[in-house]
Structures are given as structure tokens and as C-alpha cells.
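whatever this is, show me its structure:
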Amino acid sequence: MTKPYFEQFSHRQAPIYAPLGSCRRWVWNFLAGATIAAGAAYLHWRWTASLNSDAFVFSVCVATAESLFFLGTSLFYFDIWDEGDTPFGAVWDDNPWRTPQSTTTTVDIFVTTYDEPLDVVGPSLEAAAAVYVPDGVRVRVCLLDDGDRAGMALEADRRGISYFARQTNEGFKAGNLRHALLRTSGDFVVICDADTRLLPSFLQNTMGYFRDPNVAWVQTPHWFYDLPEGESWHRWVTRQSPRWIRACPRTARWCSRVIARVLTWMSGKNRVGRDPFLSDPSVFFDVIQRRRNRNGASFCCGAASIHRREAVFDAALRDKTQSVSKAAAKSRLNTQACLSAHPLQPYRFHVSEDLYTSILIHADQAARWTSVYHPQVEARMLSPWCMTAWAAQRLKYAGGTFDIAIWDNPLFRKGLNWRQKLHYGATFWSYLSILWAPVLLLAPVVSLATGWAPVSAFSVEFFQRFLPAVVLGELAMVAACKGHAIGAGRVMAVVALPVQLRALYCVLRRQTPQFAPTPKLPNAGGTPNMRHVWPHVTLLGVMGGAAVLGVWQTAQHVPGYSASLLWVNLFWLGVNMSFVVRAVQMARWRPPAHLSQDHTTVSQQSTTEVQHVAHSYSN
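I've put the predicted structure just below:
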């Protein structure tokens, strides 16, 4: 039997995320303030002195998009202004939740699954059973199989763990969790996805936070330990070389070295194929989530989190009571009928049940529940390894976030303080940027195709006001992100545009976002699936055509065209195209041959998973 592909990465050690140093914090805060000041000055000049009257509508559209992005930058700077890690307390000393009747604290570890193969679920169960148990704590491992599979039941029985299955999939993952919660009694609940492999230190390093009786949950970072490291440019060039060159080893080696050096210089990277789907979540967890903790606004991300059962049910009961009261008053039905129509939802039945439930608990003023973000990795997980998996994952993220932002926005919910609202608002604003991002993405295309300039002139004054804001912003991000790669987020914002626009369209039509699980297999999707990137290919064609047209029109001295308009827009067009082309590279990426072999236990699952997710993405 062939080992699962991810076993070849088991030797990798989890990263250690250091806190933001005082010197770096000072530099970051200074640069952030300078960026805001330079950006505000630029926009004031932009609106008062630079609008192009010859292309007024186009100029106003671009200036509006720039202003909206500036507002998003300001929200983001507030989001990550400073760290505020929660002090940690030992779990086994003077536990405040112990009572004379029960001196043992119980913890249920839930491993949720739907159609993931045993090759994926098995290591998660093994890791859960191997977690170090602190003194005075009793652990129960539970397999929550929403696929109701006989094989999983037998595996649970073989391992001596509890097994829960349902006849229906109401509420999907949230419903699966509720089904198990109503049949267990642990004081605390650990949530794991099918691929979540807890580290032995998980309980030891998280339960101490619950010494504070108001802590409702503790979230830990997601670490994708299977991210492809890629290969050196030299090796990649050697593989791509034609046979007639490889027939001459000395010539092949010399050519490969020269081309590899050129590609390294052009790309700024010494390897190709590293993290092909831009899945590394370090910036989100170590920068954004960690710094939201200072205001108690780090939301739950589902897997690798631990929850106080009392808090989960307390918030659910309050939410149910409010929903029943509103429904009874609106429909004039009796209370019993409303109770039946609104089932208890410890985790809200939603594609983003973790984010939704976080909002409900944070907004519960009566209970004063708080959350904690633990900054160090305590679990390992699997990343998407095909375009179909990536598209399904991004569709769910965007659909769930848009659904909450549009139909139950926490900014209008009582209970959240203004700081928490700004943090949640920053999340929603980043997704809503898909409404104005296309304006800046297509602005060079419009300029090169029509000769319209978004500013009155690309003069020295323009660059004197524009460049300081851009340069200071880049330096601020470098200082803020502690060495994490910052370019991937910008590329992802462009690459994910079609998926996010589709998610917004579905939400506006009141179509429930799909809950299809994300396949995480090397062979998922089969051959390169270009249907996910046809908008990107089309856009690249339009951009290339605009570049050719702009050069031709400038060479012909067509009125409206100038050398400055041509070169400025060609530069930004090249930058934008480098982002868009990344989507095509993602779709064409294939795992290394030694990792893409069919595995005995996963090959039969792969086709079903991919078809299910592809259907949810395309319909």
C-alpha cells in the first residue's frame, strides 16, 4: 500500500512566531502614520487639482477607487496596529472551574468528517489520541462522521473512540457538531477538521487560558505543513530543456546555469513552484489574528480551536430566545410553533459557522464572553493541492463572509464595542474591495485603448505626490509583517476576483453558499483544469491587445496619446498582468511525479470529491 503523499512532509517542524519587537513596532507605527498622512495629501490633491476634464467620468471612477482603497488601508492599519497577547496560566494549578462535586475537567476532541478517505482521517485520530493530557483532565476522542460510513464506524471501534453519525446532513458541519454536542458532556470541546493533526502540546498550551472564567474559546494558528517547497530554477530549466541540448551535458549545464540566474533575478525567487496556490496563512494568523486579540476580536477559525461548552450553549440559547421572540411577534404564531421552527444551534448553521458564532458570542454583553488567540502553532493541516480545491475553498470563504456582511452585518448588531466592529468591518471591507478593484485593474487598459488619462497629466507634481504614499506604504507593510511574504496577498486579491464576484452574485440572489468539503489530494481534478481561469485568460488577452493598441496609437501620434501616458500605463499593465497570469500558473501546476501517484485508499474517493465540489462551484 502506497503511503499518503503528506507523510513525506511529516518531518517538518512547526514555525515559532516571535512577538513584534519594540523597535520594529515603533518603526511600523511611524511608517503607518506617515503613509496615512501622505495618502490623505495625495487624495486631497487628486480630488481638487488632478481630475481630467477631458475624461471626467473615467477620472472620477479611478479617483473613487483609490479613495476606497485608502479607506481600506486605514482600516487594515487599525486592524494590525499592535499586538496584545493574552497572558498564559497553567491548567493544572487551582482550576477555577472545578467544583467539590467534580474535581476532574473533561475535554471532548471532535474530529469532523464527511467524505474524506481514511488516509486523511486516520492520522488525525491518531494525533488526537496522542495529545498530552494535563493533570486533572480526562479526554474523550470522538469521530463525527457526517457521511455515515461503515468503514469509519469500524475504524472508530478499532481505535476505541466514540463514533457519531447522522441520517441527514442538516446544518452540515455546524449540524454535525450540534449532533455530537447533544450526546456528550465535556467541559471543553476541541474542534478538528478531518485533516487536523493536533500536536501533543495542544491541551497543555491552550487550557491555561480558561483560568479566566469569561474565556469562551481559544483559537490557534493554522499551519499547512504540506506546502510544496518547489524546486530550484536550475533543476527546472534542466527538465524543460529540449533533448538536443541535453544530449550535450556540458552545454546543457552551462545554459541551465545562465538561464536559472536570469530567472532568479527576474522573479526575485530562487525556487519555482513554491506554495503554488498561495495557501500559506502566516500573515493572516501571525499578523492579523494575533493583533486583533488586543481588543478581543480574534474570531474563531474552526479547526484547531478549543471551546468552553457553557459559553457555546449560553450564546445559542440567547440567540434562540431572541429569534423565537422576533418570529412570534412578526408572524403572530404561538411560542411552541416558533420554537420548532428555530432549532437550537450551538454553532450557527452557516457556511462560515465559525465566524458567525464568533460574532454571536462576542456580542453577548450579558455573559461578557471573551476570546483568546494563542499565537503558536498547535496543529498541522493539509493545504489545497489542485485548482478545484482552491476554487471551492475560496468560494466558501467569500460566500460565507458576504452572506454575513449583507444580511446580518455585525456593525449594526448590539453588544459589540466599536473596536470589535472596526475589526470585523476590516474583514468585510477587504472582501467588498472586489467592487472597486476591477477599476484599478482595468484602468491601464482603458487608457491605452482610448488615450484617456485618469489624471490631468502625468507630471512631476503627480509623481511627487503619488510616489511617497506608495513607497511609505510598502515600507510600512515590510515593517508590520515581520518578514512574512506580503506579495502573495496582493496576487490573491487579483486571482480570486472571479470566484469572489460569483460568491457575491449568489449571495445577492439569496442562494445559500455551498458547504462542499475541500478535496486535498494531489490528483484531485485530474489534468490541468483551465475552466477555473478562463476569465483570467480572457483578461490577459484584453490586456495584451490594449498594450499593442497603445503602442501603435502612440507611434501614429494619435491625439490624446503621449510617451508619458504610454510608459506609465504599460508599467502598471505589466504589474497587473503579472498578477493575473499567476492564476494560469496555478491551474497548470501539477504535483511532482513521486507525489501524484494514485494511492490505494484515496483514488476511489478522489473522483467523487472533485465532482461534488466542481458542481457546487459551477452551478
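
CA atoms for contacts and neighbours, from now on please.
Noted.

dump the residue contacts of residue 384.
When contacts are counted by C-alpha atoms under 8 Å, 6 or more residues apart in numbering, residue 384 touches 277, 279, 390, 518-521.

which one of these sits closest to residue 91?
residue 279 (33.2 Å; C-alpha to C-alpha).

now name the helix or strand holding the closest one.
Using DSSP states H and E, residue 279 sits in no helix or strand.

contacts only, for it.
Residue 279 sits in contact with 224, 227, 383-384, where contact means C-alpha under 8 Å, 6+ apart.

from the contacts of residue 384, which ones fall inside helices?
Judged by DSSP state H, helices contain the following of these: residue 390.

can I get the contacts of residue 384 in CSV with distance to residue 371?
Listed next are those as CSV, based on distance: C-alpha to C-alpha, whole Å:
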residue, distance to residue 371
277, 30
279, 25
390, 29
518, 27
519, 30
520, 30
521, 33
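
from the contacts of residue 384, pick the one nearest residue 252.
residue 277 (30.7 Å).

list the buried residues in the host helix or strand of residue 71.
Per DSSP H and E, residue 71 falls inside helix 56-79. By neighbour count on 16 or more other C-alpha atoms under 10 Å, the buried set for helix 56-79 is 58-79.

number of nearby residues for residue 400?
24 (other C-alpha atoms under 10 Å).

same question for residue 572.
Other residues close to residue 572 by other C-alpha under 10 Å number 17.

please apply the same query to residue 347.
For residue 347, using other C-alpha under 10 Å, the count is 25.

now show me the structure for the sequence below, then we'll compare the two:
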Amino acid sequence: MPALGQRRWREGARRVVPPIAIAYVAAYLVWRAGWSLNPDAPVLSALLWGAEAFGAAMLASFWWMVRRPVFPQAPPAPPGLSVDIFVPTYDEDAEVLEATLAGCAAVQYPHRTYVLDDGRRPWLAELCQAYGAEYLTRADTRYAKAGNLNAALARTSGEFILVLDADMVPRPEILERTLGFFAADERLAIIQLPQEFYNRNSVQHDPRHPEWHEQSLFFHVIQPGKNASNSAFWCGSPAVLRRRALEDVGGVAVETVTEDLHTSVRLHARGWKTLYVDEPLAFGVAPQTYVAYAVQRYRWARGTWQLYLGKESPLWIRGLTPAQRLSYLASFLVYLEPLQKLALVSLPPAIVLTGQLPILAPVGLFVPLWLAYVALTVAAVAVLSRGWFRLFPMELYSFLRMIAFLRAMLAVAVPRPPRFRVTPKRVERGLESQERRAMVWHVAVVGGLTGALGYSVAAFLTGDARLSPAAYALVSFWGAYDAAILTAAVAHVVRRRYSRTSYRFRVRLPIVLVCGALRWQGEVLDLSLHGARIRVAGEPPPTAGCGALLALPRQRVTVVVAREAFRRRVAGGTELGVAFAPPQGDMRRALIEFLFVRAPLLEAVQPRAA
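The predicted model follows:
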């Protein structure tokens, strides 16, 4: 089908399929409530109907949010604007910060870079000096990141502020691609950019499709959809903020641990505008491990609950439009999702233990109607997702974050002073045992489902008449599906190995190994600051102590091979894994700039046309 025809077909599907799905789901729920609930199992019936109704609410809110996405085109940036770059940090490693500082130094639009160090580390002051950045610290760490940003606001003067997390490396053109929006609209407070990551082997990336990660749908579909109702919100980093707007709302909000979302609500309530620009202009470090992932998701969930139950909740704060309130409500629903998942995974064991099915209608009638409910819901979400829909990975991550979200609910229900925990960036060898311990609750749920499945099969084979054979088959399928997803989620975590402490970028670069008087031509297949995988013609001698001349796009860099990690014969030559002696000076800086500023764009996901 020609490209124009495909585009028209997709647009037609987006207009037709979701309304049909929503209408069917509404009718299905009415039928379920009026004619199919089992009065002898009121609790189980309510749980199942509630879970189905929540799915319908998620579908309707998703359709409303993303039905008219806005993908703005960047106007030229006017010259002469004063810009500060803020890099708040607490305990990140030197290598992480050096990459970010290299990126800041390469930003083309005139600016001043400030590193805001709540860790008060002398070595970081020296690193800032080497990269032309200014070093700021404060006497305490009150209010964590929000307090750090507010302290820097009081000591700087740039009209606009680019906020970067300590691991978020900007592209050189980041300011030139964003400042023009502010010149075009004096009421624009924030430009939020997508969070893309260079470590595409993280726990939140799909191993089969590493261009997709757990937040892809949010950043490439939901946030552009929020542009239509002026409800796109600040996600911390990377983002450009107007100082005057921040000052108008008293600075960055400090009352919750999701200061970015909270500040967005205050800005919208004061009539300021926000805009999401779907262009990858910075690359950071995604949570590499499940433990780091759970820490981050817990903080997001707890802060969101704090905000939505507080006096400045977007559900009732004065100043928001009805469309903005609805958009914020739609975003909040994801933090209720673990209750739905908990109900769905609890029902199969509950049914086989009680012998009560929460459905009064015949199984032969219920199943096709339920399958249509599921199929239409999936079809509607798929066409609305503009190519970013992944059913199995989305289900997997929904279960993975379930425990963290439930812990956040418990923390809000039993209040304790929140402690801001920075998402761990450090990856160390031997993390596998810690990861396995963190999955204990997921394993327990799998065990419960497996036990229920086994009991159901045994009851069916022994002629237990509490449930009909069709009901046993339904419960078995249901439990098996949930168990399969959860097992896949557990396997996704426990199969991971952490043999490297830094990410290897997939690149193709010429290399020359110089071993005394011998020179071996080859190609770099992947590269980090600490080592590389190389393919060379023939079979070179042991390479420890040899020089390696890397032909980067802008210059040649020489490093020294400290040791070989592996060597294997391949067609036409030899493949080597080598570790480098730590590069120093200009060589180190050139390698860092290539790896973290230039190389991520080679694998970047470009925004898709609407």
C-alpha cells in the first residue's frame, strides 16, 4: 500500500476503532452489572467487575488524552538570550558527571553551566573547572533536588534554565531547538523533551526491540496528546524553564518528592503554558537494574499520591481548566493500576478455593463477549499508540512495577516523612543476588497462581463438582496467563548479568592495533571508555600493552590495551574483547565526547510522523 494510503488508513482507524471499542465496552459493563454477576459471590463479583470497569476507564481516558496530538516544529532561536544550565547532583560517579559536563561544554548556544552539588565533593569542583562549569553547593540538603534547584535560582540570573539530571547528556543543538518557542509565546513556562537513554540494555528496555522502553508510550504518544489541552508536564529532565514563570509560583515545589509534577500544576493554575517537544536532544542513564527501577517508580508513585491527595491536587486546585483536570486525572490512573492487577491475579486462587465463580452467565456466553471486550480494547490502544504499542512488554512492566506502586500506597496510608532517594546509577558486579531478593513478592504471586492452577486441574480430573468443567477450564486459562506474564517478568530480571560496569555503544570505527613493529587493521564493533570489541583480519599476537589507534569522526585517539578479555576465531579473522588502560587528558575528553555526545544519536529513536 502506498505511504499516503497507509497514512489515511491509520487515521481512519484512529477515528473509528476507539469509539466503537468504548461503546462496546460500556455496553458490556452494563450487561455484566445487570445480568451476569453472581449474587452468591458478591465480593469476587465486585472485584472482577471493578477490574473490568477500571480497564474501561483507562481506555476512555487514554483515547481522550491522545486523540489530537500536537507535534510542534521548532522556530529559530533568537540570539542574545541569557541561559543557565543546571546540573543537580548528590552522589553520582565521576564518570557519569564528566559525560554530562562534556555535553554541556559542547552546547552551541551561549550559556553558563552550573553544577549544583549536594554531595559537597572537592573533586567535582576540580572537574567543573576542567570543563568550564561553575560549581555551587549549599550548607544543607533540605528538600533534596527541589531545594538544590531553588538555592541555585537565588544565586544565578539566566532568563532561561536548562535542567539536566546528573546523567543526562545534552546534544549540542538542544538550546537552538527549544529557545525559539519561548520567543514566540511569552506565557510559555516549560519545554519538556523526551527522556531517551543510551544504555539500551537496561531493565526497562525490551531486549528484542531495544529502541522501545517502558516510557516510550508516555513520551511519544501521551505527552504530545497533552499538548492539545496545555497539560504536558515537567518530567524533571531534560527541560528548559523560564525563570520568570518559576519565580511567579515561588520556585520549584518542595512539598512532595515529585517536585516537577507539582510545579507543573502550580504553573498551569497560574495560567502559564507548557509544551512537549518530541525530539531527542539529550540522552541519560535508564535504571540499569530492577532495584534501581523499583526505587525510581516508588518515588514517582509516592510523590504523585502526595500531590493528588494534598491541597494543591490538580483535581481541585483553583485555576485549571476542565480539560487540564481531566488530563491530570488520566495520568493518575496508572498509579491505581496495581489494584486492578492485584484483583486479577488474586481471583483465580480465590475461585478455586471457594468454589464460587464471580459470573452467573453461562461460561459459553461470557467467554466470547469477554474476548470481544479484550480484543476491541487492545485494538483501540494499538491504533492510538502510533506504532509504540507492545502488548506483552507493557503487561510485563505493569506487573514489575506493581509491588513498588503498592508500597507507595501503603506509605501514603501510613504516613512517614518521605526520604528522597536518588535513582541508583552505579552498576557493580555481583548484583544478581540482590536482584533475586528484590523479586521475592513476584515469585510468591507466581507460586500462588501455580498452586491454584494445579488445584484446578486436579479438581477437574477428580470430578470435583463445585465448578463446571467449563469454569475450571476458564480459571485454568486465566491463571496460566497471569502466571506466564509474571514468570516472564521474574525471568526478565533474574536472567540479567552484570559483568560490565559501563555501557558499550554499538559503533563501527576503524582501528589499528600497534604491537611493536606490527600493525593490524580492524574494526571496532562496540566501544566504551574502558574497552572495546574488535574484529581484525588474521590472528594478531597477544595485544596486552599494544597501542590502539581509534579513528573517531573528528580526530584520532590513541589508547593502550591493558588486557584481553576474550579472543575467538571468526570468519575472515579474529574477534577480540579488550580492556583499555584509563585514557588521560585530551584523549579521554575526546573519547567521552564521542561516546556520550555523538554516539547515542546513532541509535536514537526519531519522532514518528503523526
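
could I get the TM-score for this pair?
The pair, once superposed, lands on a TM-score of 0.77 when counted by TM-score structural alignment, normalised by the length of structure 2; 497 aligned residues with a C-alpha RMSD of 2.5 Å.

hmm, back to that, which of the contacts of residue 384 of structure 1 are conserved in structure 2?
With the contact criterion set to both residues aligned by TM-score structural alignment, their matches' C-alpha atoms under 8 Å, the contacts of residue 384 of structure 1 that also touch in structure 2 are 390, 518-520.

could I get the buried residue list for stretch 471-483 of structure 1?
Buried, per 16+ other C-alpha under 10 Å, within stretch 471-483 of structure 1: 472-474, 476-482.

and residue 401 of structure 2? What does it align with in structure 1?
Matched by TM-score structural alignment, residue 401 of structure 2 corresponds to residue 496 in structure 1.

try residue 457 of structure 2
Using TM-score structural alignment, residue 457 of structure 2 lines up with residue 551 in structure 1.

which of the three states applies to that match?
Secondary structure, DSSP: H, G, I helix; E, B strand; the rest coil: residue 551 of structure 1 is helix.

okay, now it: neighbour count?
Applying other C-alpha under 10 Å, I find that residue 551 of structure 1 has 19 neighbouring residues.

ok, now the one 10 residues further on?
For residue 561 of structure 1, the tally of surrounding residues (other C-alpha under 10 Å) stands at 23.

confirm that it sits in a strand.
No. With three-state DSSP as the criterion, residue 561 of structure 1 is coil rather than part of a strand.

show me what it aligns to in structure 2.
Match for residue 561 of structure 1 (TM-score structural alignment): residue 467.

next, work out how far apart that match and residue 328 of structure 2 are.
43 Å (C-alpha to C-alpha, to the nearest Å).

list the contacts of the closest residue to residue 559 of structure 1 other than its chain neighbours.
Nearest residue to residue 559 of structure 1 in three dimensions, chain neighbours excluded: residue 451, at 7.8 Å (C-alpha to C-alpha, 6 or more residues apart in numbering). Contacts for residue 451 of structure 1 were tallied using C-alpha under 8 Å, 6+ apart; they are 550, 559-561, 565.

hmm, which of the residues you listed are the buried ones?
Here, 16+ other C-alpha under 10 Å leaves 550, 561, 565 buried among the contacts of residue 451 of structure 1.

for structure 1, which segments count as strands?
105-113, 137-145, 162-165, 188-192, 197-198, 215-219, 231-232, 271-272, 305-308, 370-373, 379-380 (DSSP state E).

save these as JSON lines, and put in distance to residue 354 of structure 1 and mean neighbour count too.
Below are the strands of structure 1 laid out as JSON lines (distance: least, C-alpha to C-alpha, whole Å; neighbours: other C-alpha atoms under 10 Å):
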{"stretch": "strand 105-113", "distance to residue 354 of structure 1": "14", "mean neighbour count": "23"}
{"stretch": "strand 137-145", "distance to residue 354 of structure 1": "17", "mean neighbour count": "21"}
{"stretch": "strand 162-165", "distance to residue 354 of structure 1": "21", "mean neighbour count": "19"}
{"stretch": "strand 188-192", "distance to residue 354 of structure 1": "10", "mean neighbour count": "24"}
{"stretch": "strand 197-198", "distance to residue 354 of structure 1": "19", "mean neighbour count": "27"}
{"stretch": "strand 215-219", "distance to residue 354 of structure 1": "11", "mean neighbour count": "25"}
{"stretch": "strand 231-232", "distance to residue 354 of structure 1": "36", "mean neighbour count": "16"}
{"stretch": "strand 271-272", "distance to residue 354 of structure 1": "35", "mean neighbour count": "18"}
{"stretch": "strand 305-308", "distance to residue 354 of structure 1": "10", "mean neighbour count": "24"}
{"stretch": "strand 370-373", "distance to residue 354 of structure 1": "13", "mean neighbour count": "26"}
{"stretch": "strand 379-380", "distance to residue 354 of structure 1": "17", "mean neighbour count": "25"}
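
all good on my end, thank you.
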